[in-house]
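**Student:** predicted structure and sequence below. I'll ask about it afterward.
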Amino acid sequence: MARFIINLLFFAAPFVAFWVFMVASRRIEGRPNLGWGDAPFGWLVVAGLALGALSMVVLGYYTGQETEAAYEPARLIDGDIQSGRAVEEQP
């Protein structure tokens, strides 16, 4: 769930940055009054997808398990559910 929220935040970052730009540009004289209708949604979506994909790659690289690890699925022991985990294989 945390990875989903992180990816969602990375996707939303360009939209938040454009909103900050719109608010800041309203305070500057001589600048047009921008609204969401003037937003380059295509570029914002592409930038958001690129950031989301990049975050998935970076998180997968730095938080992934070793390739030699084997997955042990979740089990029910004495009425308690023990979550799955990666176990190092013994040579």
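**Tutor:** Happy to help now that I have it. Residues are numbered from 1 along each chain as shown.
**Student:** every contact and neighbour count from this point should use C-alpha atoms.
**Tutor:** Will do.
**Student:** can you give me the helices for the protein?
**Tutor:** Here the chain has its helices, by DSSP state H, at 2-26, 41-63.
**Student:** what's the longest one in contact with?
**Tutor:** In this case it means helix 2-26. 31-35, 39, 44-45, 47-53, 55-56 (C-alpha atoms under 8 Å, 6 or more residues apart in numbering).
**Student:** buried ones among the residues you listed?
**Tutor:** 44, 47-49, 51-52, 55-56 (16 or more other C-alpha atoms under 10 Å).
**Student:** could you dump the residues you listed to CSV with distance to Ala2?
**Tutor:** Formatted as CSV, the buried ones among the contacts of helix 2-26 follow (distance: C-alpha to C-alpha, whole Å):
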residue, distance to Ala2
Leu44, 23
Ala47, 21
Gly48, 18
Leu49, 18
Leu51, 16
Gly52, 13
Ser55, 12
Met56, 12
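**Student:** hold the first one in mind and look at this next one:
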Amino acid sequence: MRGIVQGILLFLIPFALYFAWLFLMRRVGPDNGEGKPAIAWRDAPWLVLTVVGVIVLAVGLLWFAEQRSMQPGERYVPARLEDGRITDSGRGR
């Protein structure tokens, strides 16, 4: 479940940054003399944001996987049940 949430959050980073920028531009930017903001959220570059989101997602997931991977020659020792509690055995020795 944590991996799914991380993936969704990584994918949404470009969208959040774009809409934060859009919000700031609408507050301080010019209105083109028409009384309406020069930039509208409907004009967002959806394809670019989606592609960048997928790239950020892929890089983030690769980074998370690399951080959790074991070193060459490291032995895997599974968690075990001790006194009715699951104890993490650590990362092998």
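**Tutor:** Here it is on my side, so go on. None of the values given here were measured: they were computed from a predicted structure.
**Student:** farthest pair within the buried ones among the contacts of helix 2-26 of structure 1?
**Tutor:** Largest separation among those by C-alpha to C-alpha: Leu44 and Met56, giving 18.2 Å.
**Student:** corresponding residue for Leu8 of structure 1 in structure 2?
**Tutor:** Using TM-score structural alignment, the partner of Leu8 of structure 1 in structure 2 is Ile8.
**Student:** kindly report the same for Thr67 of structure 1.
**Tutor:** Looks like Thr67 of structure 1 aligns to Pro72 there (TM-score structural alignment).
**Student:** relative to Arg93 of structure 2, how far out is that match?
**Tutor:** Distance, Pro72 of structure 2 to Arg93 of structure 2, by C-alpha to C-alpha, to the nearest Å: 12 Å.
**Student:** over to Glu74 of structure 2?
**Tutor:** 7 Å.
**Student:** picking up where we left off before, is it possible to get JSON lines of the helices of structure 1 that adds distance to Gly84 of structure 1?
**Tutor:** Converted to JSON lines, these look like this (distance: least, C-alpha to C-alpha, whole Å):
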{"stretch": "helix 2-26", "distance to Gly84 of structure 1": "17"}
{"stretch": "helix 41-63", "distance to Gly84 of structure 1": "16"}
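**Student:** right, and those helices - which one's nearest Leu76 of structure 1?
**Tutor:** Comparing the helices of structure 1 by C-alpha to C-alpha, helix 2-26 comes nearest, at 24.7 Å.
**Student:** how distant is the closest one from the center of its chain?
**Tutor:** Helix 2-26 of structure 1 sits 11 Å away from the centroid of its parent chain (C-alpha atoms, centre = their mean, to the nearest Å).
**Student:** with that, I have no additional questions.
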